[in-house]
Structures are given as C-alpha cells and as structure tokens.
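*Asks:* no sequence for this one, just the structure:
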C-alpha cells in the first residue's frame, strides 16, 4: 500500500468532478478503481472502506487521498448516516522519491490518510471548490 502521494505542481492539475455524498444506514461503497486521483473528506458519521484490501474508516475531519488505480470498495455497510466530500482530478504524480521532494519546492506530498488539524478552513475551501465546480 502506498502511504504517500507526490504531486509535481510544475505541471497542471486538472479538476474533473466533485460532490457531497450522504450515505444512509446500510450503504456500502461499490468496488471501483479510477484512472485519476480522488480525495475524500469525512464530514459526519463513519464510512467503512477497503483500500487495496486494507480496512480504513473515514470519519469527520479525516482525509483519504487515493492515487490512480487504487482499488476502493466498501468493507461493511454504514451503521448511521454519514457524509463526505469527494474530488477527482488528474495531475503529474511522481514515484515515491523523498530525496527529490525534499529539495524541490514545486512538489507536494499528501499522505494517503490523515486527520485535519483545522477542519473549518479546509472544509470551507472544499465547499468553495465544490460550488465552483458545479457552476
């Protein structure tokens, strides 16, 4: 399982689509494998996922960043209503070369899974992107 995602910002990042999903009790993520990068931000409740066969739970304030060709599916059904934002984009991804990333300011690194320290600002930016993308 790849734990870090490297993005070269000297190349364009192309927004594809986004949404806000509400999962009702009993919902389970369908098996999927995208040709692009997906970022999921938990808003409420808990989503039970399997990422490349590894169980992952996504809760409010947590972020999941999935590289292209990552297998995602539901691990088990939601127990309560849950919500998350999702964003799909393409970009120039790079192999996991820490030494190059550390010396190149135009490369950003996102962990596969992390907790937001200040969810308010990040969620506001996510909502703005969502609004803009739907215009």
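*Replies:* Nice, I can see it. From a predicted model like this one, the values you see are computed outputs, not experimental measurements.
*Asks:* Every contact and neighbour count from this point should use C-alpha atoms.
*Replies:* Fine.
*Asks:* distance of residue 52 from residue 115?
*Replies:* 20 Å (Cα to Cα, to the nearest Å).
*Asks:* same thing with residue 48?
*Replies:* Applying Cα to Cα to residue 48 and residue 115 gives a distance of 16 Å.
*Asks:* Could you check which of those two has the larger neighbour count?
*Replies:* The residue with more neighbours, out of residue 48 and residue 115, is residue 48; 19 against 16, by other Cα atoms under 10 Å.
*Asks:* got the contact list for the more buried one?
*Replies:* 28, 55, 56, 57, 58, 74, 75, 76, 77, 78 (Cα atoms under 8 Å, 6 or more residues apart in numbering).
*Asks:* now the spatially most central residue of the chain: how far from residue 15?
*Replies:* Nearest residue to the geometric centre of the chain (Cα atoms, centre = their mean): residue 39, 1.9 Å. According to Cα to Cα, residue 39 and residue 15 sit 11 Å apart.
*Asks:* try it against this one:
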C-alpha cells in the first residue's frame, strides 16, 4: 500500500505525540498499530525504519506514514545523532477525504514542522481542552496532505522557491538589490527567476521589491509623524522624488495625502524590524479612517 485515504469532515482524534532525539546506536523497537495512524517527520540525522517488508531511511524533511494495523520496526542502529517528530491520530470520518502517501519528502519543511510543533506544545501543555489537540492534529495532518498533493502535482518546489525569494527580499530590503543579485543568492538564472516570479505572484521581482518598501513606507506614514523625506530614507528609497512619484503611481495619493486620509495610530513599539511583512498591518491600519 502506497497511500492511505481518510476523511476530515470531523477532526481526527489525537492520541499521543513527541519529539524524539536518538543517540548513536538507537534502534526503533517493534510496534504494531491498532486503528491509529502514525506520522513521522525527520528533523536531523538518519533513522532506518521498516513498515512490513519495505525499508525507509528517514532524514530531515522526510515524512513516513504508518497506516492502521501495520507494524513498524528499526532495521539498524543510528550512525549519527538523529531526531524526528512523531504523532498518532485516529481518523473519525470517511467524508471529505484526504490522502497521505506512505513516504515523501517535504520540499519546504517550515509550515508542516510549525504545525507539528504547535501540536506538541498544545498536547503537552498543563491546561488544555481535549478538543484543542484534536483540531491541531487535524491541522498538522492537513498540512502534510496538502504539501504531498502539491508536490505530486509538481507545483510545490517552484512555489517554495518563490516564497523563499520573497522572504529573502523582505529581510534584505535595506540593500540596493538587483534582480541578478537576488537570482544569484538562490543559484538561479535571472531570466528564469523573473518568469517564475511573475507566474507565481503576478509581479516582477523589481516590482515586488518596490511593493515591500512601499508597504514599509505606508506603515511609517501611518504610525509615526516623521517627515516624508525621512520616511523615504527609512523605507530604503535613496531618492525622495522617485519615492513620491512611485507612491502616487501605486496608491493614487501623495505620501502626505495618504497620511492625512487615515487616522494616525501610534503603536507602542519603538522600532520596526525591516524584515517583517507589514502588509497585513498596513491593511488593518487603513481600515481606520478619519
């Protein structure tokens, strides 16, 4: 069996979970499942496992699914320090089915690992509603199923790369970036990156750079009383006139008109990390009109 399908019309039932760190020479014991489904997400090193007669090497980003009533065992001791997240759930529905492959590799581990770690935090907290772990386990399962489906459709890797490029641009927006520099950071051809970026986001790479800086400028206009010239500088525009022209072209208001159009909301934080995505914060602030 290469995959397992089950329903998520109602949350799965959470049983247990953990993050296991294996020292050198550790080997998984023999364990036979009941009606529960186990998911193992590799974090570090390499763990040799077998489900039935099939063997698997679980390394960082690998996901192994053990289906109900199957037996899992270690096939040899670990040769390097290793770690993985594991959790057991029992499906409670056959409606709205999703499918989990037996074994696959996460092109982008972030979301799935975050969901799994949130499950560990909730499940092992001192005070929690039992249903909370069921719902978070369902989120973790759905994230893994979604990642597997995207990769099977051939869209996961490209989307993952573009998401990484977007985050890299946000973190480095203080620098005078060029498209070739961004492409070089990811060992990509500049023309290829431009095509894929536009296909995934609807923007050029340069357009996205400006959008990130404009969002930060709007954030400063709405949350400080700094002069427009200083806002332009702090938003990493070297030329105030270019900033004003671009701002009016994109927003249909000058920076000063934009500031006057919305209520001034001063947040408590004294500094804003230029690497964060402030787009959603700006959108929320724009909802509060004078």
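*Replies:* It's in. Bear in mind that the values here come from a model prediction, so they are computed numbers and not experimental data.
*Asks:* Could I get the TM-score for this pair?
*Replies:* Scored against TM-score structural alignment, normalised by the length of structure 1, the superposed chains reach a TM-score of 0.87; 124 aligned residues with a Cα RMSD of 1.4 Å.
*Asks:* where does the aligned partner of residue 132 of structure 1 in structure 2 fall, helix, sheet strand or coil?
*Replies:* In structure 2, the residue paired with residue 132 of structure 1 is residue 122, using TM-score structural alignment. Residue 122 of structure 2 falls in the helix class when you classify it by DSSP: H, G, I helix; E, B strand; the rest coil.
*Asks:* Wait, residue 106 of structure 2 touches residue 59, no?
*Replies:* No - with contact defined as Cα atoms under 8 Å, residue 106 of structure 2 does not reach residue 59; the gap is 10.6 Å.
*Asks:* Next, count neighbours for residue 78 of structure 1.
*Replies:* With other Cα under 10 Å as criterion, residue 78 of structure 1 counts 20.
*Asks:* Residue 10 of structure 1 too?
*Replies:* 11.
*Asks:* Next, the contact list for the residue lying closest to it once chain neighbours are set aside, please.
*Replies:* Closest residue to residue 10 of structure 1 apart from its sequence neighbours, by Cα to Cα, 6 or more residues apart in numbering: residue 106 at 6.1 Å. Contacts here follow Cα under 8 Å, 6+ apart; on that basis residue 106 of structure 1 touches 8, 9, 10.
*Asks:* Tell me if I am right that the last one is in a helix.
*Replies:* Read it as residue 10 of structure 1. No - Residue 10 of structure 1 is assigned coil when assessed by three-state DSSP, not a helix.
*Asks:* Let me know the distance separating it from residue 91 of structure 1.
*Replies:* The value you get for residue 10 of structure 1 to residue 91 of structure 1, if Cα to Cα is used, is 10 Å.
*Asks:* so residue 112 of structure 2 is in which element?
*Replies:* helix 110-123 (DSSP states H and E).
*Asks:* and the helix or strand following that helix, which stretch of structure 1?
*Replies:* Using DSSP H and E, the helix or strand that directly follows helix 110-123 of structure 2 along the chain is helix 130-152. Aligning helix 130-152 of structure 2 against structure 1 (TM-score structural alignment) gives no matching residues.
*Asks:* what comes into contact with helix 130-152 of structure 2?
*Replies:* With Cα under 8 Å, 6+ apart as the test, helix 130-152 of structure 2 has contacts from 8, 11-14, 89, 98-101, 104, 106-107, 111-112, 115-116, 118-119, 122-123, 156-157.
*Asks:* Work out for me the element the residue at the greatest distance from the centre of structure 2 sits within.
*Replies:* For structure 2, the largest distance from the centre (Cα atoms, centre = their mean) belongs to residue 241, which lies 36.7 Å off. Under the criterion of DSSP H and E, residue 241 of structure 2 resides in helix 240-251.
*Asks:* Also residue 99 of structure 1?
*Replies:* helix 98-103.
*Asks:* other SSEs contacting that helix?
*Replies:* Applying 3 or more Cα pairs under 8 Å, 6 or more residues apart in numbering; DSSP states H and E, one finds that helix 98-103 of structure 1 contacts strand 107-111.
*Asks:* The strand it packs on vs structure 2, average distance?
*Replies:* Compared with structure 2 after the fit, strand 107-111 of structure 1 shows a mean deviation of 0.5 Å (mean Cα distance after the TM-score superposition for structure 1).
*Asks:* The nearest residue to residue 160 of structure 2 once chain neighbours are set aside: what's it in contact with?
*Replies:* Excluding its sequence neighbours, the residue lying closest to residue 160 of structure 2 (Cα to Cα, 6+ apart) is residue 108, at 5.9 Å. By Cα under 8 Å, 6+ apart, the contact set of residue 108 of structure 2 is 61, 156, 157, 160.
*Asks:* Quick check on the residues you listed: which are buried?
*Replies:* Buried residues within those, counting neighbours by 16 or more other Cα atoms under 10 Å: 61, 156.
*Asks:* Tell me which of the contacts of residue 108 of structure 2 you also see in structure 1.
*Replies:* Retained in structure 1 (both residues aligned by TM-score structural alignment, their matches' Cα atoms under 8 Å) from the contacts of residue 108 of structure 2: not a single contact.
*Asks:* before we move on, the earlier item: now the angle from the helix holding residue 112 of structure 2 to helix 130-152?
*Replies:* Angle, helix 110-123 of structure 2 to helix 130-152, by axes from the mean of the first three to the mean of the last three Cα atoms, to 10 degrees: 170 degrees.
*Asks:* Measure how buried residue 152 of structure 2 is and give me the count.
*Replies:* Residue 152 of structure 2 has 12 nearby residues by other Cα under 10 Å.
*Asks:* ok, back up a step: which neighbours do residue 39 and residue 15 of structure 1 share?
*Replies:* Between them, residue 39 of structure 1 and residue 15 share the contacting residues 87, 88, judged by Cα under 8 Å, 6+ apart.
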